[in-house]
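> What follows is a predicted protein model with its sequence.
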Amino acid sequence: MNSLTTSKFKGFTTFDLKIMGIVLMFIDHIHQMFVPMGAPNWLDWFGRPVATLFFYVSVVGFSHTRSKEKYIMRLYLGMVLMTLGSFVIQNIVGYEEVQLINNIFRDLLVGTLMMYGIDKISEGRSSKKIGKILLGVAIILFPVISSGILFSLLSNPNTIMAAVWGVNFIPALLFTENSFMVLLIPLMYLARNQRWLQCLLIAIAALFFFSQGSTQWMMIFAVIPILLFNGEKGRGMKNFFYFFYPLHIWILYLVSAYLFTH
């Protein structure tokens, strides 16, 4: 009887959600890297809930982190190093059939900055300090305004290179992998105490993509593990994702380049 009791399913931890995301992401990236060799399109379906899972985990992580500034800085360094590493590898290998455009760190950074802005607005309202409220609004709007500036620079032949390099170092909403879908992060943060509302937001986004005929509607399946999340951290893997994410993409890219050219 005791063994049956202890073996009962107790829900998913944050660790479990991350592992699910990593496995699904790996399958998705196999499709991306091996399309030139005929990788089937259905492999891409596995990746559709991944961004949503990582967005949700970032909301949970940011809500409980001891230092939100350090959390933001880790994501910023991840974004920059991922961009530079992909640039160097792609230029050395010269495998043009696959483009290394992946950088989930940028998506998470933009979303996290907006969560940070929400916190500043909340602090300002509590302390009745208009300066903090304005700072929070500015932080939230920064990735939107930077998008507009970068797009205007890209449209001018004289400033195109400055814009290209600016994208590498400046968090901008419209230059993220998932574009406006990143807004799910601050929205889920606002609804962090109402999981049903978080899942409703995901469902609304999925319905939008379904109406557009995009397979991204499959993000709705992220709702299942999110509803089964037990609120516990689980095993620690604080820095694992920061290393696994770029390394698995670069390795798959190199393997694909080797197989395609031999």
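Cool, the structure landed. Small disclaimer: the values here were computed from a predicted structure and weren't measured.
> From now on I want contacts and neighbour counts done on CA atoms only, so please keep to that.
OK.
> in the strand or helix carrying residue 225, what's buried?
Assigned by DSSP states H and E, residue 225 belongs to helix 223-227. Neighbour-count burial for helix 223-227, with 16 or more other C-alpha atoms under 10 Å as criterion, is recorded at 223, 225-226.
> so after it, what's the next helix or strand?
Helix 223-227 is succeeded, C-terminally, by helix 240-261 (DSSP H and E).
> Can you list the buried residues in that next one?
So helix 240-261, judged by 16+ other C-alpha under 10 Å, has buried residues 242, 245-246, 249-250, 252-254, 256-257.
> And for stretch 97-117?
Neighbour counts over stretch 97-117 (16+ other C-alpha under 10 Å) mark 98, 100, 102-117 as buried.
> tell me what the helix holding residue 225 is packed against?
Applying 3 or more C-alpha pairs under 8 Å, 6 or more residues apart in numbering; DSSP states H and E, we find helix 223-227 packed against helix 195-211.
> okay, now the one to match up with it:
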Amino acid sequence: MLKKGLTTFDLKILGILLMFADHVHQMFEPFGAPDWLDWFGRPVATIFFFVSVIGFSHTHSKKKYMTRLYVSMVLMGIMTTVLQKFVVVPQVVLINNIFRDLFVGTVMMAGIDVISAGHRQHQFGKMFLGVSIFLLPFLFSGLVFALMLAPTAIAGISMQVSLIVLPAIMLSENGLMVLLIPLLYLARNKRWLQCLLIALTALIYLVLGTSQWLMIFAIIPIWLYNGDKGKGLKYFFYGFYPGHIAILYLLAAVLH
């Protein structure tokens, strides 16, 4: 018997539909796409952050889950680099790589797991290791920042490589908003607290005067999540993201 509410599959479908509308705006804004299309994309990252917390919490192998995200992050970085090198659309810059955001989040969740294990076992060394893992995205950000300041050609090449392979939080598509992932993970057994954290984050963006405050509408599908996985099609979602961005970018190039 089917439960009422939304499954993980339903959340992913909703996420990619909203994301598609947002990316139509991104690619075709220079050609007259209305700004209100961008509004649809504001809850997307929050929905996928929530789904990643579910996935990381319930996967049979967290190592394989993280490896899959990292490989996707690198391939996405290679694809956008190659696309922009050989197909130039001056009005469009491809900074898209949600896989980096999600991988950075899994690194932090993995760090939280190690800290928790060290606390339970009264092992200070393991707790220190967990903190170090949690801070890796910030440490990588420091490395990227150092490369940005270095004037040599080698540093320039290293910077290009870093943009592809390093899970630095400063390179994340959503910046510090990625910190919402470990917060949602810590509150994974309290849906009301997860929704409160999302609302507080949205309030910050409202005060800052950006449209990202519309992420608050992600609370509706998240609150309706029924705990079921739903249909599979795992690799469809991994393929849809780079695929639709490449197609929309190429269409924008044709218009240009």
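Received the coordinates, thanks. None of the values given here were measured: they were computed from a predicted structure.
> related to what we said a few turns ago, for the buried residues of helix 240-261 of the first structure, which one is nearest residue 190 of the first structure?
Using C-alpha to C-alpha, residue 242 comes nearest to residue 190 of the first structure of the buried residues of helix 240-261 of the first structure, at 25.7 Å.
> pretty sure that closest one contacts residue 79?
No. Checked against C-alpha atoms under 8 Å, the pair residue 242 of the first structure and residue 79 is beyond contact range at 9.8 Å.
> Please enumerate the shared neighbours of those two.
Both residue 242 of the first structure and residue 79 lack any common contact, where contact means C-alpha atoms under 8 Å, 6 or more residues apart in numbering.
> what does residue 167 of the first structure align to in the second structure?
Counting by TM-score structural alignment, residue 167 of the first structure corresponds to residue 163 in the second structure.
> Just the buried residues of the host helix or strand of its match, please?
Using DSSP H and E, residue 163 of the second structure sits within helix 153-165. Neighbour-count burial for helix 153-165 of the second structure flags 155, 159, 162-165 (criterion: 16+ other C-alpha under 10 Å).
> Same list, those, but as JSON lines with distance to residue 41 of the second structure please.
Formatted as JSON lines, the buried residues of helix 153-165 of the second structure follow (distance: C-alpha to C-alpha, whole Å):
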{"residue": "155", "distance to residue 41 of the second structure": "35"}
{"residue": "159", "distance to residue 41 of the second structure": "29"}
{"residue": "162", "distance to residue 41 of the second structure": "27"}
{"residue": "163", "distance to residue 41 of the second structure": "23"}
{"residue": "164", "distance to residue 41 of the second structure": "24"}
{"residue": "165", "distance to residue 41 of the second structure": "26"}
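> From these, pick the one nearest residue 201 of the second structure.
Comparing the buried residues of helix 153-165 of the second structure against residue 201 of the second structure with C-alpha to C-alpha picks out residue 163 as the nearest, at 26.6 Å.
> Now do that closest one against residue 73 of the second structure, distance only.
10 Å (C-alpha to C-alpha, to the nearest Å).
> burial count for the counterpart of residue 24 of the first structure in the second structure?
When the second structure is aligned by TM-score structural alignment, residue 24 of the first structure is paired with residue 18. Look at residue 18 of the second structure: counted by other C-alpha atoms under 10 Å, it has 19 neighbours.
> Touching, residue 18 of the second structure and residue 40? I think so.
Yes. Contact status for residue 18 of the second structure versus residue 40: in contact at 5.3 Å, counting by C-alpha under 8 Å.
> Could you measure from the aligned partner of residue 13 of the first structure in the second structure over to residue 13 of the second structure?
By TM-score structural alignment, residue 13 of the first structure lines up with residue 7 in the second structure. Residue 7 of the second structure sits at a distance of 10 Å from residue 13 of the second structure (criterion: C-alpha to C-alpha).
> which of the two has more neighbours?
Between residue 7 of the second structure and residue 13, counted using other C-alpha under 10 Å, residue 7 has the larger neighbour count: 20 against 13.
> tell me the contacts of that one?
Residues counted as contacts of residue 7 of the second structure (C-alpha under 8 Å, 6+ apart) are 225-230.
> Can you flag the buried ones in those residues?
The neighbour-count criterion (16+ other C-alpha under 10 Å) marks 225-226, 229 among these as buried.
> Now distance to residue 149 of the second structure too, for those, in a markdown table please.
Converted to a markdown table, those look like this (distance: C-alpha to C-alpha, whole Å):
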| residue | distance to residue 149 of the second structure |
| --- | --- |
| 225 | 45 |
| 226 | 48 |
| 229 | 46 |
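> Look at the closest residue to residue 235 of the first structure other than its chain neighbours and tell me its secondary structure.
Of all residues not flanking residue 235 of the first structure in the chain, residue 15 sits nearest, at 5.8 Å (C-alpha to C-alpha, 6 or more residues apart in numbering). Following DSSP: H, G, I helix; E, B strand; the rest coil, we place residue 15 of the first structure in the helix state.
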